[in-house]
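1. Sharing a sequence plus its predicted fold:
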Amino acid sequence: MDISQTSAIVTGGASGLGAATARALASAGAKVAVLDMNVPQSRQVAEEIGGLAIECDVTDEEGASKAFEIIRAKHGVARVLVNCAGIGTSGRIVGKKGPMPLADFSKVININLIGSFNMMRLAAAEMIPTEPLQDGERGVIISTVSAAAYEGQIGQAAYAASKGGIVSLTLPAAREFAQFGIRVNAIAPGLFLTPLMNELSEEAKQNLGAAIPFPKRLGGADEFAKLVLHIISNRYINGEVIRIDGALRMQAK
């Protein structure tokens, strides 16, 4: 898909992988809507790229629908959705204080998995009636998972389950939407230099990078964004979950 002047949505676009993706899409000529709960940061990113900032809770059915209405009125129907919104709360299933509170597990599943599904269903519903582009393509949906979906570490049960759910969602969604020319893919990053990682000391970041086979460093958000652009432009990539992790395979802890 040629994304020049195409309406695109990035959830979790206020920082980290989402912000880098929003910038990359805008640089490629897309009209970008930055969705996030962090209003000041999302506005800052939107102003920088000439985009649109919208406060949006991806788990809120009514609020997300309203966000799509605003985007449609400002930029037209979005043909690109990149799901980057998510949380990474950690905790053992049974810790020193007993079993993990069920609400903690539910929160991670709700934001990461159900939130991604919510945005996917709304985006696809808007893409389906649009006029097809080259090769009959109508849209592209990309979700963000994690290497933890495959090698979840101790303390990542909720996070790994939420990301694993998106992995399992990707192929059936791609098959369902294939008849409409909508491609569905996901990206599974390993250890990336996000705002959370930036809080670590330089020594800690170097130690984490040393565990990666090659290149021996944390991934850059711009490298994630480049993969997003490639998936959008390459019409034969569909139903895939692509790892981007420097060949990292995480240990138990």
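-> It's in.

2. When you work out contacts or count neighbours from here on, use the C-alpha atoms and nothing else.
-> Fine.

3. And the closest residue to residue 225 other than its chain neighbours, how close does it get to residue 228?
-> Distances taken as CA to CA, 6 or more residues apart in numbering put residue 21 closest to residue 225, at 4.6 Å, once the chain neighbours are dropped. Here residue 21 is placed at a distance of 7 Å from residue 228 (CA to CA, to the nearest Å).

4. try this one next to it:
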Amino acid sequence: MLLDDTSAIVTGAASGLGAATAAALAGKGAHVIGLDRNVADAPRLDGVTYVAADVTDEEQVRAAVARAADSGPLRTVVNCAGIGPSARILGRNGVHDLRMYAHVIQVNLVGTFTVLALASEAIARTEPLEHGQRGVIVNTASIAAFDGQIGQAAYASSKGGVVGLTLPAARDLAQFGIRVNTVAPGIVDTPMLATVSEEFRAGLAAGVPFPPRLARPAEFAQLVVMIIAHDYINGETIRMDGALRMAPR
């Protein structure tokens, strides 16, 4: 599927994976609506319009989808918004904060589903392309969905849910010509890692079999563009992790 003269939605677009993806899609000719809770510090990119929106807020998502659909045929959605707090189920301060657990699920899983569902409604109204194709949705999971570490119960649960959503969503939306795929990144050099020491970053990189370095946001974006272009990839979760399998801690 070609991106030129279409519109796209990218969530979590103000930084990290989302910012790199928004830039890549705009570079391919798409008009991108970039969603994030705070867009004040988002990079200014040609072809990207930033909209302040919370993926857990149905009305804000509906408004953003309508805006994207008004910008051209909505063909692409990439869900990158997410949070990753860490806590053990039983720790020194007692039991895992139950509200925090629910919040992680709400943002990472329910937010992804909300954007997927509401955007698919708009994509289904576009004119079909060859073989009835109308669009593609790419979600973001994590290798924590498969190799969740100590302290990642909430995060791994939410990302495991995204993986589990992929195939049934692809099957549900097949009749409308919408493909659904998921990328499960390993350790990516995002702003979240910018706060840790170089020694810690080097230790993370050394644990990756090959190449022994952190992944780059641009590589995530490159994979997303490849998935969009490859019309036969559907219902699939692709690990992007340098063959890393996470240890318990």
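-> Okay, I see it. Given the structure is predicted, the values throughout are model-derived calculations rather than measurements.

5. TM-score them against each other, please.
-> Here the TM-score for the pair of chains, by TM-score structural alignment, normalised by the length of structure 2, is 0.98; 249 aligned residues with a CA RMSD of 0.9 Å.

6. higher neighbour count, residue 21 and residue 228 of structure 1?
-> More neighbours surround residue 21 than the other of residue 21 of structure 1 and residue 228, with 30 against 22 (other CA atoms under 10 Å).

7. what's the average distance of the helix ranked longest in structure 2 to structure 1?
-> Ranked by residue count under DSSP state H, the longest helix found in structure 2 is helix 153-173. Helix 153-173 of structure 2 differs from its equivalent in structure 1 by a mean of 0.3 Å after superposition (mean CA distance after the TM-score superposition for structure 1).

8. Which residue of structure 2 is paired with residue 113 of structure 1 in the alignment?
-> If you follow residue 113 of structure 1 across to structure 2 using TM-score structural alignment, you land on residue 109.

9. check contacts around that match.
-> Shown in contact with residue 109 of structure 2 (CA atoms under 8 Å, 6 or more residues apart in numbering): 158-159, 161-162.

10. Apply 10 Å and report the result again.
-> Neighbour list for residue 109 of structure 2: 56, 81-82, 103, 139-141, 155, 157-163, 165 [criterion: CA atoms under 10 Å, 6 or more residues apart in numbering].

11. likewise residue 184 of structure 1?
-> 81, 120, 124, 139-143, 169-178, 231-232, 237-241.

12. cool, residue 63 of structure 1 as well?
-> 55-57, 69.

13. before we move on, back to that, where does the helix or strand that the longest helix of structure 2 is followed by end up in structure 1?
-> On the C-terminal side of helix 153-173 of structure 2, the nearest following helix or strand under DSSP states H and E is strand 178-185. With TM-score structural alignment applied, strand 178-185 of structure 2 matches the range 182-189 in structure 1.

14. Please compute how far that stretch lies from its chain's middle.
-> Relative to the centre of its chain, stretch 182-189 of structure 1 is centred 9 Å away, using CA atoms, centre = their mean, to the nearest Å.

15. Report the separation between the two terminal residues of stretch 48-68 of structure 2.
-> End-to-end for stretch 48-68 of structure 2, by CA to CA: 11 Å.

16. Where in structure 1 does it fall?
-> Taking TM-score structural alignment, stretch 48-68 of structure 2 hits residues 51-71 over in structure 1.

17. Could you tell me how many residues sit around the closest residue to residue 142 of structure 2 other than its chain neighbours?
-> Spatial nearest neighbour of residue 142 of structure 2, excluding adjacent residues (CA to CA, 6+ apart): residue 184 at 4.0 Å. Using other CA under 10 Å, residue 184 of structure 2 is surrounded by 22 other residues.

18. likewise residue 206 of structure 1?
-> For residue 206 of structure 1, using other CA under 10 Å, the count is 14.

19. just to revisit the earlier point, report the contact partners of the residue nearest to residue 225 of structure 1.
-> So residue 21 of structure 1 contacts 9-13, 15, 27, 32, 34, 82, 84, 221-229 (CA under 10 Å, 6+ apart).

20. Check residue 171 of structure 1 too.
-> 177, 183-186, 238-241.

21. Map it across to structure 2 for me.
-> With TM-score structural alignment as the criterion, residue 171 of structure 1 pairs with residue 167.

22. how far does stretch 108-115 of structure 2 sit from the chain's center?
-> Taking mean C-alpha positions (CA atoms, centre = their mean), stretch 108-115 of structure 2 and its chain are 10 Å apart.
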